[in-house]
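**Q** Sharing a model prediction with you, sequence too.
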Amino acid sequence: MNISTPNTSSKNKKSLFKTIITNLTFWVLIAIIAGILLGHFSPENGIKMEKVGKGFIDLIKLFIGPIIFLTIVLGISGMGNLKKVGRIGVKALGYFEVVSTVALAIGVTVAYLFKPGKIDKSGLQIGDASQYTNSSAEHFSWLQFFFSNFTLQVLVAAIVCGIALNFYQKREQTILVLERISNVVFTGLKYVMYLAPIGAFGGMAYTIGKFGLATLIPLGKLMLCVYLTMALFVFLVLGSILRYYKISILSILKYIKEELLLVLGTSSSEAALPSIMVKLEKMGCSKSVVGLVIPTGYSFNLDGTSIYLSMSVIFLAQLYDVHLSFFEILTVIGILMITSKGAAGVTGSGFIVLASTLTALHKIPVEGLAFLLGVDKFMSEARAITNLIGNTVATIIISKTERDFTELNLNPVSEQ
């Protein structure tokens, strides 16, 4: 027994080492540290890295249109099932919209209260945003806004195509083709995200080289605010909703702990989709509700992403010292209510939707994304976990309201 222990220990160490060096987060962290060191000790060279950070952002922006279009079309086309369970569909979509809007509002509120993008009340000036400001904001026109905005045009086209697809005779064959295209696009995004350490290095080196180490303060404040806000949302908002049905949020989190760990490791809530559906059925939710709410929720109920997007927009506005009027804040929430529906549970998608939202707003420089690139990967885990919890709670609530919920069973699946 004692003889085999060193070998076992050695294997465990090798396994741990392999896990670490093959983890993208590890290399992003290394890239951030390298970028900080280069920017601090050689500011001139750090500033030259701006092209590297911008190049990665430009590459990411290529995926905005295809991903939003395919996600929305496939999400809506799946509503063919809603004709069989129309009442469930209406309840689910209504619940998604209300809770997602609450998440957006909480993100905006916390960002304004704690001001993570402000330093010494004067704001950190990382550039001139005046050229991005809509000079006719006081004469704002939604019609002009739509026709000058490619992102919203893609969204509207996706909604129309998704609805039309439900009435198309060859609907199933078309959906299969779109799913294959979607897989190709997301595979492409997956490989592009392998370049995230390079983009993070360029963005951080440029930021520190041009603006100094003081830029780390607002980034740290943003991360802290995002994590605290998501915890607040999960335990207060979702916890209160469950408490109304006499269910403890802590018991639910304990029940799905394996899925939460899987999401933590992959930064993608989709990684846990198959197992969470099985567990929800074992818990007591009906198969029909689980089969409808969970897949739809992955397109339309992304609470963690909503919080992150709203906080990031306000954060960047504070960094560029861009004043947003109350009407513009409502516009931001309105835009995010649409664009956030195009964020699939895949690593990097939240960053893409943020880029599309800034493009749609035309008020805050999209180049500001380089500032977020270094820490985006470390907030993606919080987004994905919150998204998973939000969809789990949504399925339970819809099952409860439909009275299609058997006795609550929170025993481990393996013991049943």
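**A** Noted; the coordinates are in hand. Quantities reported herein were computed from a predicted structural model and do not represent experimental measurements.
**Q** hey, let's count contacts and neighbours off CA atoms from now on
**A** Will do.
**Q** Next, the buried residues of the helix or strand hosting T296.
**A** Applying DSSP states H and E as the criterion places T296 in helix 287-300. The neighbour-count criterion (16 or more other CA atoms under 10 Å) identifies 287, 289-290, 292-300 as the buried residues of helix 287-300.
**Q** how about G345, secondary structure?
**A** coil (DSSP: H, G, I helix; E, B strand; the rest coil).
**Q** Can you point out the buried residues in the biggest helix by length in the chain?
**A** Among the segments of the chain that qualify as a helix by DSSP state H, the longest is helix 369-401. Buried residues in helix 369-401, counted by 16+ other CA under 10 Å: 369-377, 379-400.
**Q** can you give me how far it is from the chain middle?
**A** Mean C-alpha position of helix 369-401 versus that of the full chain (CA atoms, centre = their mean, to the nearest Å) differs by 6 Å.
**Q** Spell out the residue ranges of the strands in the protein.
**A** Taking DSSP state E as the test, none of the chain falls into strands.
**Q** can you list the buried residues of helix 287-300 in JSON lines and add distance to T101?
**A** Listed next are the buried residues of helix 287-300 as JSON lines, based on distance: CA to CA, whole Å:
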{"residue": "K287", "distance to T101": "27"}
{"residue": "V289", "distance to T101": "22"}
{"residue": "V290", "distance to T101": "23"}
{"residue": "L292", "distance to T101": "21"}
{"residue": "V293", "distance to T101": "18"}
{"residue": "I294", "distance to T101": "19"}
{"residue": "P295", "distance to T101": "19"}
{"residue": "T296", "distance to T101": "17"}
{"residue": "G297", "distance to T101": "14"}
{"residue": "Y298", "distance to T101": "16"}
{"residue": "S299", "distance to T101": "15"}
{"residue": "F300", "distance to T101": "11"}
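**Q** adding another structure so you can compare the two:
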Amino acid sequence: MHITTVTSSPKRLPIYRQLYVQVLVAIVLGAIVGHFWPHTGEQLKPLGDAFIKLVKMIIAPVIFLTVVNGIAGMSNLRTVGRVMAKAMAYFLVMSTLALVVGLLVAHLMHPGSGLNIDPASLDAASVQGYASKAHSLTLTGFLMDIIPSTVIGAFASGNILQVLFFAVLFGISLAMVGEAAAPVTNSFAALAAPIFKLVHLLMKAAPIGAFGAIAFTIGKYGIGSLTNLAMLVFTFYLASALFVLVVLGAVARFNGFSVVKLIRYLKAELLLVLGTSSSEAALPSLMEKMELAGCRKSIVGLVVPAGYSFNLDGTNIYMTLAALFIAQATGIDLTLGQEIALLAVAMISSKGAAGVTGAGFITLAATLTVVPTVPVAGMALILGVDRFMSECRSLTNFIGNAVATVVVARWEGALDREALDEALHRPHLAAIVKPRRTMIQSGETR
């Protein structure tokens, strides 16, 4: 049975107190400062960095408590394996589609054609640091890195997958112990409330972080740096928009909801991602909002953190599109076989990228290192505008993980339709109407 608790005469918050409005104003002000006073804008970088560090500080305990509480309450532990299998299958399909979209749009728009750049004239030294980091992104190294050296080390490093790995094992252990583990389970459940309250407190600083990050970006790189490579930036944003509205839109419609309404529901988080160029900045809020939208806690705890490493749709679009841009700009004609090889390598190398600034550029270097037909030095062509594409990568990754959470929850029979409809149709009541999802939280599935 679905029960809702509603406060008397719920009212919409004044517009100036709504987070998305505050972040939007901060982004505009930051852009103005960065454009007209670039030196001042560059000096504001610590504001954005400090906010991202604040959020990263809380990510590990949020993931740990969400996953442990969710799994410990499951009556059937086979559900954990089934959820992860379905999530990974979904991630694989959507990642492949994202890579294909990048290739198709590059062939359609030809953003690099006509530049006729001699590869020997490129400044390879400017991308040497990224290329060196790329060598560590091997599949074996990535899989080994999932296992933390110590439990404390997983939390200290803030590695999302390491925390998730330990949380899943610990949650399964609590579920297997049963009633004897009740004191521990109850303690974790009680601890979750102040942790999420802390998340709310930290989010109040989001406008300051967005202001500093945007002021730095515009101040350091300048809006004028977009003009030379405007076609590449436009093509990437177009490809990402097509993927979100067409591909993810079709997936959402097939599963009974609207991706546009989901975007509206998450507008505050999306503006935060836009301002900071990091989808990690909104990870705790995404987990809370997905649970509030009717997705079971355990589904949210498993799918969202895993998606931040395995479901990077924006990064995948970027890698194939950027690789073909470099090939077109340097006059290199790739055969169908070479493009398929590029797609296959990109599929593997993208799995090690987290949703943070610069990861897409590093994984692109890893991909080009393995597929030598396209010169790694060609990355120097896009280095100046990569920061402006980072925002779009993060936004697309974020939306893709939100859609994935709802879809996997529906597949598991762990989605409260009434709560989802309430969230998507009346998002301004999300913090006022608190659905009590008795069936969902019990852990029972069809």
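**A** Nice, thanks for sending it over. Computed from a predicted model, the values in this text were never measured in an experiment.
**Q** re earlier: where does the longest helix of the first structure end up in the second structure?
**A** On the second structure, the counterpart of helix 369-401 of the first structure by TM-score structural alignment is residues 379-411.
**Q** I'd like the distance between whichever residue in the second structure pairs up with E415 of the first structure and T5 of the second structure.
**A** Using TM-score structural alignment, the partner of E415 of the first structure in the second structure is I432. Note on I432 of the second structure: its distance to T5 of the second structure, by CA to CA, to the nearest Å, is 9 Å.
**Q** Neighbour count: the two, which is higher?
**A** Using other CA atoms under 10 Å as the criterion, I432 of the second structure and T5 rank with I432 on top: 15 against 10.
**Q** For I317 of the second structure, list the residues it contacts.
**A** 98-103, 236, 239-240 (CA atoms under 8 Å, 6 or more residues apart in numbering).
**Q** I117 of the second structure -> the first structure?
**A** Looks like I117 of the second structure aligns to Q125 there (TM-score structural alignment).
**Q** Can you get me a residue count around its match?
**A** Applying other CA under 10 Å, we find 16 residues neighbouring Q125 of the first structure.
**Q** That one against L316, yeah?
**A** No: with contact defined as CA atoms under 8 Å, Q125 of the first structure does not count as touching L316 (10.6 Å).
**Q** Identify the residues contacting the closest residue to M337 of the first structure other than its chain neighbours.
**A** Excluding the flanking residues, the one nearest M337 of the first structure by CA to CA, 6 or more residues apart in numbering is T101, at 6.8 Å. Contacts for T101 of the first structure (CA under 8 Å, 6+ apart) come out as 306, 333, 337.
**Q** closest to V263 of the first structure among those?
**A** S306 (17.5 Å; CA to CA).
**Q** The second structure: which residue goes with the closest one?
**A** That one, S306 of the first structure, aligns with N316 by TM-score structural alignment.
**Q** From L161 of the second structure, how far out is that match?
**A** According to CA to CA, N316 of the second structure and L161 of the second structure sit 19 Å apart.
**Q** if you count what's nearby, which of those two comes out ahead?
**A** A count of neighbours by other CA under 10 Å puts N316 above the other of N316 of the second structure and L161, at 31 against 24.
**Q** I'd say the more buried one and S95 touch.
**A** Yes: N316 of the second structure is within contact range of S95, at 6.5 Å (criterion: CA under 8 Å).
**Q** Can you tell me what C285 of the first structure aligns to in the second structure?
**A** C285 of the first structure maps onto C295 in the second structure, by TM-score structural alignment.
**Q** Who are the contact partners of the closest residue to its match other than its chain neighbours?
**A** Closest residue in space to C295 of the second structure, ignoring its immediate chain neighbours: L415 at 4.8 Å, by CA to CA, 6+ apart. For L415 of the second structure, the contact set (CA under 8 Å, 6+ apart) comprises 294-296, 406, 409, 440.
**Q** One more pass at 6 Å, please.
**A** 294-295, 409 (CA atoms under 6 Å, 6 or more residues apart in numbering).
**Q** what residue of the second structure matches up with Y245 of the first structure?
**A** With TM-score structural alignment as the criterion, the equivalent of Y245 of the first structure in the second structure is N255.
**Q** That match - how many residues pack around it?
**A** 15.
**Q** hang on, P435 of the second structure in a strand?
**A** Yes: counting by three-state DSSP, P435 of the second structure is part of a strand.
**Q** ok, it touching H2?
**A** No: P435 of the second structure lies out of contact with H2 (CA atoms under 6 Å); the separation is 7.6 Å.
**Q** more neighbours, the two?
**A** Counted by other CA under 10 Å, P435 of the second structure and H2 do not tie: P435 has more neighbours, with 22 against 13.
**Q** Contact partners for that one?
**A** Counting by CA under 6 Å, 6+ apart, P435 of the second structure has contacts T4.
**Q** do you know how far it is from T5 of the second structure?
**A** 7 Å.
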